[in-house]
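In: Structure, please.
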Amino acid sequence: MAKIYCSIVIPVYNEEANLAALFDRLTATMDKDGRPWEVIFTNDGSRDRSGELLREFYEQRPRTVRVIDFNGNFGQHMAIMAAFERVRGEVIVTLDADLQNPPEEIPKLLALYDQGFDAVGGKRKNRQDSVGRRYASKLINFMREWTTDIRMSDQGCMLRAYSRRVVDAISRSGERATFIPALAYKFAAKPGEVEVVHAERAAGESKYNYYKLIRLNFDLVTGFTLVPLQLFTLFSMLCAGGSLALVIVLALRRLIIGPEEGGLFTLFGILFFLVSVCMVGIGLIGEYVGRAYQCVQQRPRYVLKELLEDLSDE
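Out: Next comes the predicted model:
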């Protein structure tokens, strides 16, 4: 069997309505490229007919299609990680199954990879998402650039290409709550970006609501920087200094003016503010402790139900 040049990794969760068109367009694009390729679908606990369709794709092209079937829903990034641990290609491309990133854009990423870039990110042009979704992504991008040294124009675009070396490093990292594009950026020697077309979702609904986007941002920040803890420590020191100065002022007023009742509500306001700061700090520390707790549990990151692949020629 010829050495595989490109491995396409596609996580799937309840995408029954999009899979047939995705498979047809993907095979047409990659067959036209002419170099040996494979596609690895990870069925992330879909409750519709996605699993049945993936099996049909495997039966049609067993030498090209491989299917990883989870026994539950472990999340998009774990679905990608499972495929990363099994890819055979020289370059690995990640692609969502919703057709918002057209498979016809893959050659753009491969062209940049052939120029020596080992992590190529897609940058969505004329993004076809709601206004609220676009501004939420801009906010997350801003927070990531402010708190980390990771520089990506569009971190939410999953149409990306990585060298085998970068993917192997990601697989060895053992991360549990991670953000793969950011992790790849840390391991890449020469990252790059290219503009790609962004289409409206062909069918179905987005699997990322605002809560999941917030959770993803927590994983990104707590997984790659200690800046939030450092900022909270600095702010706590400033609050402590301000509180000490206030106590001194109040003590002097007590000695000079005598007992006062007018400042009682001011003191309550200051107290409530400091209590809220402490609660935020406890939550922030809890995020970091929670990540450490998940790591020491040593539970498997995902569990397979079935693996469909034909490796007879290897």
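In: use CA for all of it now, contacts and neighbours both
Out: Fine.
In: what ranges do the strands span in the stretch 1-150 of the chain?
Out: 6-12, 37-43, 65-70, 91-94, 119-125 (DSSP state E, counting those that start in this stretch).
In: Dump those into a markdown table; add distance to residue 238 and mean neighbour count as well.
Out: Formatted as a markdown table, those follow (distance: least, Cα to Cα, whole Å; neighbours: other Cα atoms under 10 Å):
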| stretch | distance to residue 238 | mean neighbour count |
| --- | --- | --- |
| strand 6-12 | 46 | 26 |
| strand 37-43 | 49 | 26 |
| strand 65-70 | 49 | 24 |
| strand 91-94 | 45 | 25 |
| strand 119-125 | 40 | 24 |
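In: For residue 193, find the nearest of these.
Out: Closest of the strands of the stretch 1-150 of the chain to residue 193 is strand 119-125, at 4.6 Å (criterion: Cα to Cα).
In: Would you mind pulling the contact partners of the closest one?
Out: 109, 112-113, 152-154, 157-163, 166, 184-185, 188, 190-198 (Cα atoms under 8 Å, 6 or more residues apart in numbering).
In: Repeat that for stretch 265-277.
Out: So stretch 265-277 is in contact with residue 239, going by Cα under 8 Å, 6+ apart.
In: in it, what's buried?
Out: 274, 277 (16 or more other Cα atoms under 10 Å).
In: next one: stretch 50-59
Out: Neighbour-count burial for stretch 50-59 [16+ other Cα under 10 Å]: 50, 51, 53, 54, 55, 57, 58.
In: Please provide the structure for the following sequence as well, for comparison with the first:
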Amino acid sequence: MSNRGAEELDGRTVSADAREGAENALELSVVVPLFNEEESVGPLIERICTAMAGFGKPWELLLIDDGSADATVARARQSLGREGLDLKIVELQRNFGQTAAMQAGIDIAAGRLIATMDGDLQNDPKDIPGMVAALEERKLDLLVGWRKNRQDDLLMRKIPSRIANYLIGRFTGVKLHDYGCSLKIYRSAIIKQVQLMGEMHRFIPAWVAGVVPGSRIGEMPVTHHARQYGVSKYGISRTFRVILDLLSVMFFMRYKARPGHFFGSLGLGIGAVSSLILAYLFIDKFIFGNDIGTRPLLLIAVMLVLSSVQLITTGILAEMLARAYYRGDDTPNYIVREVITRESAE
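Out: Next up, the predicted model:
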């Protein structure tokens, strides 16, 4: 077998070329969405390279520029020639939001595992190797960072985050201390099954719970730093948006593939109430001889009948749209202007 360039491995014959390809395959893709982070991007790349110096396996860094209006891309390009760094800068056509930028990075990432983190230097890339090891050791599909000692403003960041974390855990059933931490490690094959929408990156564990058991999702305490540059893009108003997003997540988790059941159940319930009212009015009119033409209850019953019909027909239309979607709507929620690599920049 050795003369043919192959060897026996776990009962299978593997060629030398296949072994070399497996050894050179990317183990990890680090995805970092950026928006107006010109002061942070240089130190960020330096910290990531320092943290990954002893990783020992091939990895890549993807910086996703979400339509920055400053020198973020120009500063990032300065690191394209850095020795030992496999860097891709993905420029989006405009600002699509952090969720869309994160989706773009996940779609382009080639690693077996994917790490995501913020670009404002608050997440510490030194946690990434330990999180990768913990993910493998605990046999998880998603490992979420827990900012146990969070270095943020109490009123503007901590309190809204705690409210959001409680609501998300209460209504989705996925119990975690910190949904909002962007530092997460995924198995690529799992997260690529999830399509992120709107501003719902906070709900990624809930989306992942739709494709794997909750026992395959875990968390781990990570380091958190105070913001050094720029201005936070979140505030107390985000709590209200999280509540609206939470309602959407609850709907998608329970009725994504069968929206007709949601609208149909409401329609049938309202229809049952209107039928009881109409039955009562029928008895009152034809058995007891009372006049019902001017009674508000008759108008209420008629409105309930119309509402019931509208909800049931809405459910039918929603079912038709859902089935059309599941036939393969792969339209991304972002547009890539350019992917810049060392080769393309030369």
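In: what's the burial count for residue 217 of the first structure?
Out: Residue 217 of the first structure: 20 surrounding residues under other Cα atoms under 10 Å.
In: Disregarding flanking residues, what is the spatial nearest neighbour of it?
Out: Nearest residue to residue 217 of the first structure in three dimensions, chain neighbours excluded: residue 140, at 6.6 Å (Cα to Cα, 6 or more residues apart in numbering).
In: Which residue in the first structure aligns with residue 187 of the second structure?
Out: Aligned by TM-score structural alignment, residue 187 of the second structure pairs with residue 163 of the first structure.
In: re earlier: save the strands of the stretch 1-150 of the first structure as JSON lines, and put in distance to residue 260 of the first structure too.
Out: JSON lines is the format used below for these (distance: least, Cα to Cα, whole Å):
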{"stretch": "strand 6-12", "distance to residue 260 of the first structure": "66"}
{"stretch": "strand 37-43", "distance to residue 260 of the first structure": "68"}
{"stretch": "strand 65-70", "distance to residue 260 of the first structure": "67"}
{"stretch": "strand 91-94", "distance to residue 260 of the first structure": "67"}
{"stretch": "strand 119-125", "distance to residue 260 of the first structure": "62"}
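In: now for those, which one comes closest to residue 220 of the first structure?
Out: strand 119-125 (16.7 Å).
In: Have a look at how far, on average, that closest one is from the second structure.
Out: Taken against the second structure, strand 119-125 of the first structure registers an average deviation of 2.5 Å after superposition, with mean Cα distance after the TM-score superposition for the first structure.
In: quick one: which of the contacts of strand 119-125 of the first structure sit in strands?
Out: Per DSSP state E, strands hold the following members of the contacts of strand 119-125 of the first structure: 160, 161, 162, 163, 191, 192, 193, 194, 195, 196, 197.
In: Mark which of the residues you listed are buried, thanks.
Out: Applying 16+ other Cα under 10 Å to these flags 160, 161, 162, 163, 191, 192, 193, 194, 196, 197 as buried.
In: Farthest-apart pair in those residues, please.
Out: 163 and 197 (22.3 Å).
In: Let me know the closest of the buried ones among the ones in strands among the contacts of strand 119-125 of the first structure to residue 91 of the first structure.
Out: residue 163 (4.7 Å).
In: That closest one against residue 115, yeah?
Out: No: in this structure, residue 163 of the first structure is not within contact of residue 115 by Cα atoms under 8 Å, at 12.0 Å.
In: Now do the alignment partner in the second structure of residue 252 of the first structure: how many residues are near it, please.
Out: Matched to the second structure by TM-score structural alignment, residue 252 of the first structure sits across from residue 283. Here the number of neighbours of residue 283 of the second structure (other Cα under 10 Å) works out to 12.
In: so how far is residue 39 of the second structure from residue 283 of the second structure?
Out: Applying Cα to Cα, to the nearest Å, the value for residue 283 of the second structure to residue 39 of the second structure is 77 Å.
In: can you check residue 93 of the second structure too?
Out: 21 Å.
In: ok, how many other residues are close to residue 76 of the first structure?
Out: Counted with other Cα under 10 Å, residue 76 of the first structure comes out at 20.
In: what do we get in the second structure for it?
Out: Using TM-score structural alignment, residue 76 of the first structure pairs with residue 98 in the second structure.
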